[in-house]
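how would this look folded up:
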Amino acid sequence: MQEWWRSAVIYQVYPRSYQDSDGDGIGDLAGITSRLDHIAALGVDCIWLSPIFASPQADMGYDVSDYLAVDPIFGNLAAFDTLITEAHARGLKVITDQVLSHTSDKHEWFQQSRKDRDNDKADWYVWADPLPDGSPPTNWHSHFGGPAWEFDPGRGQYYLHHFLASQPDLNYHNPDVVDAILETCKFWLDRGLDGFRLDTVNYFFHDHELRSNPPAQTRPQVMATDLYGMQKNIYNKTRPENLGFLERLRTLTNQYKDIMMVGEVGEMGNRSIEIMGEYTAGEHRLHMAYSFAMLGPDFNAEHFRNCIEGFQRGAPDGHPYWSFSNHDVPRQVSRWAEHSVSEDAMARLSCAMLMSFEGTIGIYQGEELGQTETEMEFEELTDPPAIRYWPNVKGRDGCRTPMVWEKDQPNAGFSTGKPWLPVKAPQAAKAVDQQTDDGIMAFYKEMIAYRKNSPVLSRGKTTFIDQPEPILAFTRKADAEAMTFVFNLSKDTQEIPMQAEAEIAKGNFAQIKDGTLTLEGNGYVYLSHTGKAPI
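Modelled structure (predicted):
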């Protein structure tokens, strides 16, 4: 029997922004539970919850202070158990975002570690002496700007942090740390969780010799926080020891039934595809991985083809997870606006593309509404890098604003109190109660159902067809069935000669006439055929 996750559609919920049940302006577990019928009606298979664990919320839960507790703003363990039970009753799996590479500086482990150099947890974090001139041990940069090292006067040493200074990195070279982390994962699996989304999965280990990174050479600084990108980050992450930890984690999950792990590869470009392959190779590491390869501004056929073919080459026995948006990047309808004839056309095109890709598919809450990025004012911001570097860095708040349910209700039905991020008119206009029978939400439901009911889409193998830009085309085959998928990634009409007969199974802005396939701007087709590829 095929594992459930191999053809799944996973729906990401950002808990702070999904549904507030108690009027404090912050979404919570009870609110999510109350909206499970909406999620189930989409036809998805699994919910990915962004972090819900105890946290000071300096980085919106990605700074965990207690791995075994639900943060009170979201509820408690009983609310978590109820959510799991109700989701399972609707046929939905649930996975959580596990932030294992670092903790909050408020975590009791770090509080003890920083006391002195001789306590039981002194080596649980990455500590190092200053260089002779007092500067940090290496040249490594933080993602959020500045050095990746913070000096602690109590120990007279620096500690490593890839993100905020209040997010110290754990020392995975210490086997006690690895054992403790595995115990926290076991805790949630024992409560009925169906798996993990592993945050920054290639960041667990650092170079034990603390060597400085060489310059990237090919990537100049382009923004205030992009000093990180000016280095070839080979010593601060993606170390070979990472694989051993993933194998231990897989051994743990194999003790349970139907568990899935998907890792977030924190890397860009071709290297991210290579890491995805390495981390999913065989059956003893991750079940699947995804990167930011499709979460950037690139929107051309060569890019998408390179991502998919790169994974095919790098991990012929691995399994990819593809998504176009999440809580860290601008929403796809806005991000690719320069290539779209309209918001509606881009929402349909991107959905049709994503649902046609081989592997597991991820969608971010609100994408099923065709939601757009929220334009933020400085005084509305909560995202640390945006606050620090505004206006050069817009931050991530624009994609994290609340889910919209009822256009004319306060805060579009998200909360009766003041929401933690604003609900603005352009977003409220796309509320669930404004979706029509032929709208974007209905389209997502239709395409998800079509994907699930098609052997070609659920397990067919992919072969790309050479076409000039802006046409992305490929064929997928399963058993005796075949389909060809053609997408116009531009605003301009494209005409493509047909080489064989085919029927349009799904399409938009498309027609076949006199042996020519015509796709208007942002048009696409799913072509059904029995013989060779029709283009």
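
Only C-alpha atoms from now on, for both contacts and neighbour counts.
Will do.

show me the contacts for residue 157.
By Cα atoms under 8 Å, 6 or more residues apart in numbering, the residues touching residue 157 are 127, 128, 129, 130, 151.

Could you give the number of residues near the second one?
In this case it means residue 128. Counted with other Cα atoms under 10 Å, the neighbours of residue 128 add up to 18.

go on, the last one?
The local packing of residue 151 (other Cα under 10 Å) involves 19 other residues.

returning to that earlier point: keep only those of the contacts of residue 157 that are in helices.
Using DSSP state H, no member of the contacts of residue 157 sits in helices.

for this protein, longest strand please?
Ranked by number of residues, the top strand in the chain under DSSP state E is strand 516-529.

Excluding residues flanking it in the chain, which one is nearest residue 164?
Spatial nearest neighbour of residue 164, chain neighbours left out: residue 144 (6.3 Å); criterion: Cα to Cα, 6 or more residues apart in numbering.

Going by secondary structure, the one you found is in what exactly?
Residue 144 is part of no helix or strand, with elements assigned from DSSP states H and E.

Residue 483 - how many residues pack around it?
When neighbours are counted by other Cα under 10 Å, residue 483 registers 29.

For the comparison step, fold the sequence that follows:
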Amino acid sequence: MAIQAAEWWRGAVIYQVYPRSFQDTNSDGLGDLKGITRRLPHIANLGVDAIWLSPFFKSPMADMGYDVSDYCDVDPIFGTLDDFDEMMAVAHSLGLKVIIDQVISHTSDQHPWFVESRSSRTNPKADWYVWADPKRDGTAPNNWLSIFGGPGWEWDGVRRQYYQHNFLTSQPDLNFHNTEVQDAVLKTVKFWLDRGVDGFRLDTVNYYFCDKLLRDNPPHEPDTSDGGLDAPDSNPYGMQNHLHDKTQPENLDFLKRFRTLLNQYEARATVGEVGDGARSLKTVAAYTSGGDKLHMCYTFDLLGPDFTAAHIRNCVETFQKTVVDGWVCWAFSNHDVKRHVSRFAKAEEERPMIAKLAISVLAALRGSICLYQGEELGLAEAELAFEDLRDPYGIRFWPAFKGRDGCRTPMPWEAGKAHAGFTSAEKSWLPVPYEQAALSVDTQEEDVNSVLTHYRQMLEFRKRHPALLDGDMEFIGTNQDLLAFTREKNGEKLLFVFNLTRKSAEFRLAVGMTLGEHVDMPGSGGLAGRESIQLEALSAHCHRI
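Have a look, this model is predicted:
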């Protein structure tokens, strides 16, 4: 049975666009909505189903747009609402769904809601943010920390109270315990639904509520397993067990309210970002079960440095055991983490091979998948000088942690042009390294052996086989470091074997397993016999069984 149109998101391939780094059309060195419209054919030609736009809302840009000052308008650096409407119309004409970021756990301190809230303790929005009195000695109400370093509280001299901020001090947290806040947030969501967007990526979706009693977090050993923002060794945030400043039970009822609103529109979807350390999959299970909250979530499980059979199998099997009726969205890269080619490759010459192998693995997993702009070119992490950094997180933790600018450098389109065709301005907001310009779209466009060509072929292969979209998945045990599993739907059963190691390996067939015809998966190799399959280093194989 085919996936119903209302469930287009199930098994979908979503392409993340970071607007300020995609394409500049007005020569100010920053990407814009018209630039996205111009380059939509490239995205459509990849064979993806949807685009996810990182924030383009009005913002002072202290955190590159994740500090919103107006949820219902476009920041002038990106264009206008008319530009957005034009972009969305072109996307839809190309068969692409449009997902936009919703950053609703916090606002900018320049948002009118916060300006009013901080003006007094008695104004109509006085309780719209998380305010608290100091302790008797003047210190913060509790020990909560900010992911961006230091206390999670900031003193306000007008109210003579502290306000909570999980991120920058200029990003105060909304008080979702106040139903008026929920109503106001949902009204802004409705604004975009009425404009025709197809879905929402919910930033920090488990951060909406904090403990009403503001209890201290207990200590915890630093957990770097998820590879996310809260993980670098240089950040004391990981030294707490975050029981009280996020992932509160009240969040479930709000997500139900969100889903109820979406259900009033046809074929809309949500994908939530869950950063909850070792508890992330349990949180995903809670947020996606029952069909009345989020449609799907993604975690940081595959966004770390580990590209091994054991790790990937553990992540997927744990999800399958923990999340009974929910759905997951897998990704190897995004705008917050080091590009996966740099994380996974042990040498520069491995990078093209790793890039191809990674998308082959990702496309074969059960779930939806997210691609991050530039990974289809095999882009590695850019090495930037401190004076080039724009990311407040990177600046704060330099040099122990270099921040997120290395994965946010502009998209290289044309190798022979200044800034690789991203902008005609004298200076781009972030530099385009020579190594990235050399991998530009135009250099790979007609190369049958390029990473870009492999991405297109692999995504087309995924669409040709419905088993890869939402078919069953079962792992096969091996005596070697091989990733082996089957995908099955409607009578088609495919065997995938991936050798993620740097040496050749043999996959021995289980007793009673018989190979059918070899499936011509892009990049697939190996020699198959009656009892085993021989695989070269960093290679893949697919067979019907």
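
What would you report as the TM-score here?
Between these two chains, after superposing, the TM-score reads 0.96 (TM-score structural alignment, normalised by the length of the first structure); 528 aligned residues with a Cα RMSD of 1.6 Å.

Switch the contacts of residue 157 of the first structure over to CSV; also include distance to residue 111 of the first structure.
Shown next, in CSV, are these (distance: Cα to Cα, whole Å):
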residue, distance to residue 111 of the first structure
127, 13
128, 17
129, 19
130, 21
151, 15
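
List just the nearest of those residues to residue 265 of the first structure.
Among the contacts of residue 157 of the first structure, residue 127 lies closest to residue 265 of the first structure (Cα to Cα), at 24.5 Å.

close enough to count as contact, the closest one and residue 161?
No: applying Cα atoms under 8 Å, one finds residue 127 of the first structure not in contact with residue 161, separated by 10.3 Å.

Give me the buried positions along the helix ranked longest in the second structure.
Longest among the helix segments of the second structure by residue count, using DSSP H, is helix 179-195. Neighbour-count burial for helix 179-195 of the second structure flags 181, 182, 185, 186, 189, 190, 192, 193 (criterion: 16 or more other Cα atoms under 10 Å).

measure the nearest residue to the first one once chain neighbours are set aside to residue 254 of the second structure for me?
I take that to be residue 181 of the second structure. Of all residues not flanking residue 181 of the second structure in the chain, residue 128 sits nearest, at 6.0 Å (Cα to Cα, 6+ apart). Per Cα to Cα, to the nearest Å, residue 128 of the second structure is found 16 Å from residue 254 of the second structure.

Which one of those two is surrounded by more residues?
residue 128 (22 against 19).

How about the contacts made by the equivalent of that one over in the first structure?
Structural correspondence for residue 128 of the second structure with respect to the first structure (TM-score structural alignment): residue 124. Applying Cα under 8 Å, 6+ apart, one finds that residue 124 of the first structure lies in contact with 109, 110, 113, 170, 171, 172, 174, 176, 177.

filter those to the buried ones?
109, 110, 113, 170, 171, 172, 177.

Spatially central, which residue of the second structure would that be?
Centroid-nearest residue in the second structure: residue 334, 4.9 Å away (criterion: Cα atoms, centre = their mean).

Trace it over to the first structure, please.
For residue 334 of the second structure, the residue aligned by TM-score structural alignment is residue 326.

what's near enough to touch its match?
The neighbours of residue 326 of the first structure, taking Cα under 8 Å, 6+ apart as the test, are 12, 295, 363, 364, 399.

Confirm that it sits in a strand.
No: assessed with DSSP: H, G, I helix; E, B strand; the rest coil, residue 326 of the first structure is coil; it does not lie in a strand.

separation between it and residue 278 of the first structure?
23 Å.

swap in residue 451 of the first structure?
The gap separating residue 451 of the first structure from residue 278 of the first structure is 28 Å, by Cα to Cα.

between the two, who's got more neighbours?
With neighbours defined as other Cα under 10 Å, residue 451 of the first structure and residue 278 compare such that residue 451 has more, 21 against 18.

secondary structure element for the more buried one?
According to DSSP H and E, residue 451 of the first structure maps onto helix 440-453.

buried set for stretch 493-507 of the second structure?
So for stretch 493-507 of the second structure, counting by 16+ other Cα under 10 Å, buried means 493, 494, 495, 496, 497, 498, 499, 500, 501, 505, 506, 507.

Pull the most distant pair out of those.
Pairwise distances across these (Cα to Cα) peak at 25.4 Å, for the pair 493 and 501.

So residue 197 of the first structure versus residue 263 of the first structure, what's the distance?
For residue 197 of the first structure, the distance to residue 263 of the first structure (Cα to Cα) stands at 6 Å.

residue boundaries of the strands in the stretch 201-350 of the second structure?
269-273, 296-298, 329-331 (DSSP state E, counting those that start in this stretch).

out of these, which comes closest to residue 11 of the second structure?
Smallest distance to residue 11 of the second structure across the strands of the stretch 201-350 of the second structure (Cα to Cα): 8.3 Å, for strand 329-331.

now for the closest one, which elements pack on it?
Helices and strands touching strand 329-331 of the second structure, by 3 or more Cα pairs under 8 Å, 6 or more residues apart in numbering; DSSP states H and E, are strand 296-298, strand 368-372.

Buried deepest among those, which one?
Of all these, strand 296-298 has the most neighbours on average by mean count of other Cα atoms under 10 Å, namely a mean of 25.

Could you give the residue range in the first structure aligned to it?
Using TM-score structural alignment, strand 296-298 of the second structure corresponds to residues 288-290 of the first structure.

gap between residue 115 of the second structure and residue 34 of the second structure?
Separation of residue 115 of the second structure from residue 34 of the second structure (Cα to Cα) stands at 32 Å.

When the two are compared, which one has more neighbours?
Taking other Cα under 10 Å, residue 115 of the second structure and residue 34 do not tie; residue 34 has more neighbours (21 against 14).

What does the more buried one correspond to in the first structure?
In the first structure, residue 34 of the second structure lands on residue 30 (TM-score structural alignment).

Neighbours of the counterpart of residue 258 of the first structure in the second structure, how many?
Here residue 258 of the first structure is matched to residue 267 in the second structure, going by TM-score structural alignment. Residues lying near residue 267 of the second structure (other Cα under 10 Å) number 15.
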